[in-house]
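**Q** Any chance you can model this:
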Amino acid sequence: MDVLSAGTASDAEVPLDGELITRADRIFCMEARHRKAIRARFPTDAGGKSIINLGIPDRYRFMELALVELLQKKLDPYLRR
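**A** Next up is the predicted model:
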């Protein structure tokens, strides 16, 4: 499984772009506002893609243990398929 992470913010370490969206089999986001931003900025690339909102508040620091644990819990049902 190939996994990439990118951000919707303009100052993201790895900014999301149309190529990443096109290559993605599945797109996960932490909050509804991220899903809206992706659909608004990349309407063609994201048009037919399922963007799954994990419902995780975007308030954690990078690789914070609580975030990692929450991501594992929320992503597990999708990654078992």
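**Q** When you work out contacts or count neighbours from here on, use the C-alpha atoms and nothing else.
**A** Will do.
**Q** what ranges do the strands span in the chain?
**A** Using DSSP state E, the strands of the chain run over residues 27-29, 51-53.
**Q** How much space separates Ile38 from Leu70?
**A** Ile38 sits 22 Å away from Leu70, taking C-alpha to C-alpha, to the nearest Å as the criterion.
**Q** what's the burial count for Ile51?
**A** Counted with other C-alpha atoms under 10 Å, residues neighbouring Ile51 total 19.
**Q** so who does the closest residue to it other than its chain neighbours touch?
**A** Spatial nearest neighbour of Ile51, excluding adjacent residues (C-alpha to C-alpha, 6 or more residues apart in numbering): Ile27 at 4.9 Å. Counting by C-alpha atoms under 8 Å, 6 or more residues apart in numbering, Ile27 touches 21, 49-52.
**Q** Could you also give me the structure for this second sequence? I'd like to compare it with the first:
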Amino acid sequence: MANLLFICSKNQWRSPTAELLFKDHPEHKAYSAGTSDKARTRVNQKMIDRADVVFVMERKHKELLKQRFEIGNKPLIVLDIEDEYQFNDPELVKILQVVLSDYI
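**A** So this is what the prediction gives:
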């Protein structure tokens, strides 16, 4: 079972929506967090260490993670999803399903 970590800014809309797509998934366990001090769940080194693959919504999240944490050689994938969706927005779900099709 692969551990997938989804990162956005405040862990309110995009990353929790991605995490929800993997609820009860037979092959993957998903977690989500944010980079902001105001994040619902703030990313930490333990989360990074536990993840097999880290997905970030924007390039700025990748840069923040690389500055703040030891990523090692694990995959760090930028999804290029702008912060313009609400939690579980049907359009966001469709985008995530397409970009994560190799995992879902």
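**Q** Can you tell me what the residue nearest to Ile51 of the first structure aligns to in the second structure?
**A** Counting by TM-score structural alignment, Ile27 of the first structure corresponds to Val54 in the second structure.
**Q** so how far is Tyr85 of the second structure from its match?
**A** Applying C-alpha to C-alpha, the value for Val54 of the second structure to Tyr85 of the second structure is 20 Å.
**Q** can you check Lys74 of the second structure too?
**A** Applying C-alpha to C-alpha, the value for Lys74 of the second structure to Tyr85 of the second structure is 28 Å.
**Q** between those two, who's got more neighbours?
**A** Set side by side, Lys74 of the second structure and Tyr85 show more neighbours around Tyr85, with 15 against 12, by other C-alpha under 10 Å.
**Q** for the corresponding residue of the first structure for that one, what are its contacts?
**A** Here Tyr85 of the second structure is matched to Tyr60 in the first structure, going by TM-score structural alignment. Shown in contact with Tyr60 of the first structure (C-alpha under 8 Å, 6+ apart): 66-67.
**Q** and the strands of the first structure as a markdown table, adding distance to Leu65 of the first structure?
**A** What follows is the strands of the first structure, written out as a markdown table (distance: least, C-alpha to C-alpha, whole Å):
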| stretch | distance to Leu65 of the first structure |
| --- | --- |
| strand 27-29 | 18 |
| strand 51-53 | 20 |
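**Q** So which of those strands is nearest Glu64 of the first structure?
**A** Nearest to Glu64 of the first structure, of all the strands of the first structure, is strand 27-29, at 16.8 Å by C-alpha to C-alpha.
**Q** mean deviation of that closest one from the second structure?
**A** Taking mean C-alpha distance after the TM-score superposition for the first structure, the mean distance separating strand 27-29 of the first structure from the aligned residues in the second structure is 0.5 Å.
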